[in-house]
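Visitor: The following block contains a protein sequence and its predicted model.
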Amino acid sequence: MFAIVRTGGKQYRVAAGDIIAVEKLAGEAGDSVTLDDVLLAGDGGDIKDVKGLTVAAEILAQEKGEKVIIFKKRRRHNYRRKNGHRQQHTVLKISAIGSEKAPAKAAPKKEASSTEEKPAAKAK
């Protein structure tokens, strides 16, 4: 199942288990947030009713984005201004859309190394 949510003036298509970076939200790493502004929800090609639907997410980190350089110049007037900006972002992991939760990942299986035989040392 997927949903299109609006937060920070932007729209994001999310599914359970996705990790997205959105405009800064209040909270610390480990806190859970609820995104109430769901615009569309669906499962494959079917559209679902979004009335009362919420998206639950967990805050993974509060980060800064890439640096953007602002350079202003007016030619022949000896006017140059250089400025920079780094936007604040919140990294979210979508845990559930409505009542549908993200599938739990199984731990990777360890392969036994005893099945491989080591070559015998040559005698002189």
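Guide: Arrived safely, thanks for sending.

Visitor: From now on I want contacts and neighbour counts done on CA atoms only, so please keep to that.
Guide: Will do.

Visitor: Hmm, residue 62 is touching residue 92, no?
Guide: No - the criterion here is Cα atoms under 8 Å, and residue 62 misses it with residue 92 at 9.2 Å.

Visitor: the more surrounded of the two?
Guide: residue 92 (25 against 19; other Cα atoms under 10 Å).

Visitor: Just give me the neighbour total for the closest residue to the more buried one other than its chain neighbours.
Guide: Leaving aside its chain neighbours, residue 92 sits nearest to residue 59 (4.7 Å; criterion: Cα to Cα, 6 or more residues apart in numbering). Residue 59 has 22 neighbours, counted by other Cα under 10 Å.

Visitor: before we go on, here's another structure to hold up against the first:
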Amino acid sequence: MFAVLKTGGKQYRVQAGDVLRVEKLNAEAGDKVQFNEVLMIGSTIGAPLVAGAGVQAEVIDNIKADKVITYVKRRRKHSSQRTRGHRQQLTLVRVTELLEKGADKSDVKAAVGARTKVEAAAAKPAKAKKAKAEAAAADAN
């Protein structure tokens, strides 16, 4: 039996025992996580998700992908160059179990993507601004 799950903006076809490289999850090596966004499991197709289905996996390690180097060179009257490198952070997981039903009642924590420090810092001021705006609206009434 196989399942199709969605995580990190991508879809993966998995079976028990498969090892996946997914976008970084908020979990340490050895943790058990559960993917709840299951699009298809066995012969059951979701609309868009299969209710009560889940895929349980064990985190092997947090790794980085190979470096991708981008090089931009402008010509003509501008003699500028730019070289940038990037290594995407990934999580290695081993699929342990496919659950067609009862995944919502299991005690395994959900697989949630890890936010970077920059994203977390950018989100905090937005919440503060929203709370300030709500307080001002309440005072106006």
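Guide: Perfect, thanks for sending it. On a predicted model such as this, the values are computed, not experimentally measured, just so you know.

Visitor: Give me the distance between the residue nearest to residue 92 of the first structure and residue 34 of the first structure.
Guide: 10 Å (Cα to Cα, to the nearest Å).

Visitor: which residues of the second structure fall in helices?
Guide: Assigned by DSSP state H, the helices in the second structure fall at 117-140.

Visitor: Residue 4 of the first structure: what's it in contact with?
Guide: With contact taken as Cα atoms under 8 Å, 6 or more residues apart in numbering, residue 4 of the first structure is in contact with 11-14, 38-41.

Visitor: and the closest residue in space to it that isn't next to it in sequence, how many residues sit next to it?
Guide: Closest residue to residue 4 of the first structure apart from its sequence neighbours, by Cα to Cα, 6+ apart: residue 13 at 4.4 Å. Other residues near residue 13 of the first structure number 14, with proximity taken as other Cα under 10 Å.

Visitor: To which residue of the second structure is residue 13 of the first structure aligned?
Guide: Alignment note (TM-score structural alignment): residue 13 of the first structure maps to residue 13 of the second structure.

Visitor: my guess is its match meets residue 5, correct?
Guide: Yes - using Cα under 8 Å, residue 13 of the second structure is in contact with residue 5, at 6.6 Å.

Visitor: List the residues that contact the residue nearest to residue 4 of the first structure.
Guide: Per Cα under 8 Å, 6+ apart, neighbours of residue 13 of the first structure: 2-5.

Visitor: Provide a list of residues in contact with residue 84 of the first structure.
Guide: Residues near residue 84 of the first structure by Cα under 8 Å, 6+ apart: 67-70.

Visitor: For residue 100 of the first structure, see how far away it is.
Guide: For residue 84 of the first structure, the distance to residue 100 of the first structure - Cα to Cα - is 42 Å.

Visitor: same thing with residue 24 of the first structure?
Guide: Taken as Cα to Cα, the span from residue 24 of the first structure to residue 100 of the first structure is 25 Å.
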